[in-house]
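Novice: Pasting the sequence and the predicted model now:
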Amino acid sequence: MTALHKQNNTRLIKQKAQELGFLFCGISQAEFLEDEAPLLEKWLKNNMQGQMAYMENHFDKRLDPRLLVEDAKSVVSLLYNYFPEKRLPEDGSTLKISKYAYGVDYHFVIKEKLKELLNFIREEIGEVGGRAFVDSAPVLEKAWAKRSGLGWQGKHSNLLNRQAGSFFFIAELIIDLDLEHDGPVKDYCGTCTRCIDACPTDAIVEPYVVDGSKCISYFTIELKEAIPAEMKGKFEDWAFGCDICQDVCPWNRFSKPHNEPQFEFHPDLALYTRKDWDEITEDVFQVLFRKSPVKRTRLSGLKRNIEFLK
């Protein structure tokens, strides 16, 4: 393939990604993630995955996209905004849920767009093999987004972008098409430690390292058993997920509201009081969170969280 072909194909893909509503699109070479391998190994060795046993599976695949897609050449990383214009009250009158879970589960929303992008590539460029990923397979998304120049990994370990902060989803296409690659950007966290200082459970054990088993999101979503008693009083009203480290990050002053109607919350949620949360029934749960990520906990898990916050 000529350099001109590569350049043209890269431009087409990035243009289409923008049309589909993605914030940014960056591309990196599909190869073994050498820098990340020892970090992942150490993280797992220190049991920072807690009960997220799936993090221990497919170690090699997490580090090498060529094991996920035969003859993979490029990893196309994409960011999709979920920062809401209207937010649920956070004044103590009600319980909090993470902004990413306000509306329809992002897996459904973004998977459709990725399919469209992959179909476009095949129509415009030709026979291209590949797969779409949205937080659904052993892919180190933040590492690829970082390599693709979409941002740097902040001290809270989330990807940060200078123009858009961190309230976005990361998705990938791993394809067997050779494209022009983008380079990484600088780390702009500087001496700031706001996220570390604000975490009520001390989950950010050192800059850039989060102990997943201490995170409020882990306790309220991933943990299937009782929440440890020593965490009582530390959750700051978060019933599902947690946005504290992102909310305090100075880079999120650049977050702009998303344009995705499917990410809007059910209007009744804005009127919810603590008493309403306490009395939530299965029927109401199904209406409020019909296609929401909150359904992951089931009503029983959500009730456990609500009870723990009393």
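Specialist: Perfect, thanks for sending it.
Novice: From here on, just use CA atoms for contacts and neighbour counts.
Specialist: Will do.
Novice: For the closest residue to Ala226 other than its chain neighbours, which three-state class applies?
Specialist: Leaving out its chain neighbours, the residue that sits closest to Ala226 by C-alpha to C-alpha, 6 or more residues apart in numbering is Arg304, at 7.7 Å. Under DSSP: H, G, I helix; E, B strand; the rest coil, the three-state class of Arg304 is helix.
Novice: Same check on Ile174?
Specialist: Going by three-state DSSP: Ile174 is strand.
Novice: I figured it was touching Pro65, is that so?
Specialist: Yes. Counting by C-alpha atoms under 8 Å, Pro65 is a contact partner of Ile174 at 7.1 Å.
Novice: so what sits against both of these two?
Specialist: Common contact partners of Ile174 and Pro65 (C-alpha atoms under 8 Å, 6 or more residues apart in numbering): Ala30, Ala72, Val75.
Novice: Test my guess that the last one contacts Ile174.
Specialist: Spelled out, it's Val75. Yes. The pair Val75 / Ile174 is scored as a contact, 4.6 Å apart, by C-alpha under 8 Å.
Novice: overlap in contacts of the two?
Specialist: Common neighbours of Val75 and Ile174 (C-alpha under 8 Å, 6+ apart) are Ala30, Pro65.
Novice: Next one for the comparison:
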Amino acid sequence: MASTIQSNTTFVKKISAQLGFDYCGIARAQRLDEDARRLETWLSKGFHGKMGYMERNFDLRVDPAKLVPGAKSVITLLLNYYPEEKQNPEAPKIAKYAFGMDYHDVIRAKMNEFLFELRNEIGDIDGRGFVDSAPVLERSWAVKSGLGWVGKNGNLINKQNGSFFFIATLITDLELVADDPFARDFCGSCTRCIEACPTDAIGSNAVIDGSKCISYLTIELKDELIAPEFKDKMEGWMFGCDICQDVCPWNRFSKPNHTEAFLPIPELLNLNTAEWEEMDESTFKTLLRNSPIKRSKWKGIQRNLKFLPAKL
């Protein structure tokens, strides 16, 4: 039995590498009681803003057995998205993760293949893959899987390569050898992300007020207008924000990704503010049909453009 569990674990790590994931960690499936308390406190303070979905399915978020009955293992996978290319400094700023194809589509296809390979090799197992689109506390599972720690900016930080990673989670009823959890926080006394955040979204206690985050304001917030108090604090960001990652010392270890689907759409690197403002909805839908930027919709991008500094 022990040898079977070990061989299955080895196979999981092998398939992860073959599918192009940069890191793979495994944790024993269990209810996340401590995380549940933290999440409840965070929600009670309204830090989720108007992201009502964060309040729904609370039990599903903290108990993997609610998502996959009989769950025994949680596999966490990291996929690097750090780009080699940079935006034209005159272009409205776009978070690096959105330079290429929508990561949901890219990773979902990899997860489906992952499960296919597992079933083909091991047999009839139950499992579900998640990538930032279901009630899963992926960063908590990444820490429990030994892949890094959650920094003061709320991002998972990997000691070898920083934080520019997508996180995917695969919950399964397959028993596997768990990795040792990541036990240390290597942020230390560093407060660069806290000091650099223009909207004060990162509290001194390393708790993120999502309702103030530029990524929330430019993507998740669906109001017709962004609150005037943020008018001079957006620092040119049209979609998302990378400030807290760009200033993080651990990201000096980031290396360009090797995923073809994440190669930047050329226009996203070069279009200036006027060109974005003049873009009609039909062109927007055509240009960004495979991009995560479509989440903000044409109207959302036009709204965000009004908050860019005049010099852009």
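Specialist: Received it, and whenever you're ready, just let me know what you need. A quick note: this is a predicted structure, and the numbers were derived from the prediction, not measured.
Novice: And the TM-score between them?
Specialist: Once the chains are laid over each other, their TM-score by TM-score structural alignment, normalised by the length of the first structure reads 0.97; 307 aligned residues with a C-alpha RMSD of 1.0 Å.
Novice: so can I have JSON lines of the shared contacts of Ile174 and Pro65 of the first structure showing distance to Val185 of the first structure and secondary structure?
Specialist: Formatted as JSON lines, those follow (distance: C-alpha to C-alpha, whole Å; DSSP: H, G, I helix; E, B strand; the rest coil):
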{"residue": "Ala30", "distance to Val185 of the first structure": "18", "secondary structure": "coil"}
{"residue": "Ala72", "distance to Val185 of the first structure": "24", "secondary structure": "coil"}
{"residue": "Val75", "distance to Val185 of the first structure": "17", "secondary structure": "strand"}
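Novice: can you put those residues in a markdown table and add distance to Leu271 of the first structure and neighbour count?
Specialist: As requested, these are arranged in a markdown table below (distance: C-alpha to C-alpha, whole Å; neighbours: other C-alpha atoms under 10 Å):
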| residue | distance to Leu271 of the first structure | neighbour count |
| --- | --- | --- |
| Ala30 | 47 | 24 |
| Ala72 | 49 | 22 |
| Val75 | 43 | 29 |
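Novice: What's the match for Met111 of the second structure in the first structure?
Specialist: Residue pairing (TM-score structural alignment): Met111 of the second structure is matched to Leu114 of the first structure.
Novice: How many residues are close by Glu175 of the second structure?
Specialist: The local packing of Glu175 of the second structure (other C-alpha atoms under 10 Å) involves 18 other residues.
Novice: ugh, wrong one, I meant Lys96 of the first structure
Specialist: Lys96 of the first structure is flanked by 21 other residues according to other C-alpha under 10 Å.
Novice: counterpart of it in the second structure?
Specialist: Under the alignment (TM-score structural alignment), Lys96 of the first structure pairs with Lys93 of the second structure.
Novice: I figured that match hits Ile243, correct?
Specialist: No. With contact defined as C-alpha under 8 Å, Lys93 of the second structure does not reach Ile243; the gap is 10.6 Å.
Novice: you'd agree Ser28 of the first structure is up against Trp144?
Specialist: Yes. Counting by C-alpha under 8 Å, Ser28 of the first structure touches Trp144, with 7.1 Å between them.
Novice: hey, what's in contact with both of those two?
Specialist: Val75, Ser77.
Novice: Select the longest helix from the first structure.
Specialist: helix 106-124 (DSSP state H).
Novice: What's the local residue count around the residue lying closest to His107 of the first structure once chain neighbours are set aside?
Specialist: Closest residue to His107 of the first structure apart from its sequence neighbours, by C-alpha to C-alpha, 6+ apart: Val134 at 6.0 Å. Neighbour count for Val134 of the first structure, taken as other C-alpha under 10 Å: 20.
Novice: Residue in the second structure paired with Val134 of the first structure?
Specialist: Val134 of the first structure maps onto Val131 in the second structure, with residues paired by TM-score structural alignment.
Novice: Can you give me every residue that contacts that match?
Specialist: His104, Ile107, Arg108, Ile167, Ala168, Thr169.
Novice: quick one on the thing from earlier: show me what the longest helix of the first structure is packed up against.
Specialist: helix 3-19, strand 130-133, strand 168-175 (3 or more C-alpha pairs under 8 Å, 6 or more residues apart in numbering; DSSP states H and E).
Novice: now do 7 Å
Specialist: helix 3-19 (3 or more C-alpha pairs under 7 Å, 6 or more residues apart in numbering; DSSP states H and E).
Novice: average gap between the helix it packs on and the second structure?
Specialist: With mean C-alpha distance after the TM-score superposition for the first structure, helix 3-19 of the first structure departs from the second structure by a mean of 0.8 Å once superposed.
Novice: so that helix matches what in the second structure?
Specialist: Under TM-score structural alignment, the match for helix 3-19 of the first structure is residues 2-18.
Novice: What segments of the second structure are strands?
Specialist: With DSSP state E as the criterion, the second structure has strands at 23-28, 73-80, 93-94, 127-130, 149-150, 156-157, 165-172, 237-239.
Novice: distance between the ends of stretch 279-292 of the second structure?
Specialist: 17 Å (C-alpha to C-alpha, to the nearest Å).
Novice: Give me the contact list for that stretch.
Specialist: For stretch 279-292 of the second structure, the surrounding residues in contact (C-alpha atoms under 7 Å, 6 or more residues apart in numbering) are Ala98, Gly100, Met101, Asp102, Lys294, Trp298.
Novice: can you list those in JSON lines and add neighbour count and distance to Thr199 of the second structure?
Specialist: Output for the contacts of stretch 279-292 of the second structure, formatted as JSON lines (neighbours: other C-alpha atoms under 10 Å; distance: C-alpha to C-alpha, whole Å):
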{"residue": "Ala98", "neighbour count": "21", "distance to Thr199 of the second structure": "21"}
{"residue": "Gly100", "neighbour count": "23", "distance to Thr199 of the second structure": "27"}
{"residue": "Met101", "neighbour count": "21", "distance to Thr199 of the second structure": "28"}
{"residue": "Asp102", "neighbour count": "20", "distance to Thr199 of the second structure": "27"}
{"residue": "Lys294", "neighbour count": "19", "distance to Thr199 of the second structure": "24"}
{"residue": "Trp298", "neighbour count": "21", "distance to Thr199 of the second structure": "24"}
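Novice: what sits against the residue nearest to the spatial centre of the second structure?
Specialist: Among the residues of the second structure, Phe166 comes closest to the average C-alpha position under C-alpha atoms, centre = their mean, at 4.9 Å. Going by C-alpha under 7 Å, 6+ apart, Phe166 of the second structure touches Leu78, Leu79, Asn80, Tyr81.
Novice: Many thanks, we can stop here.
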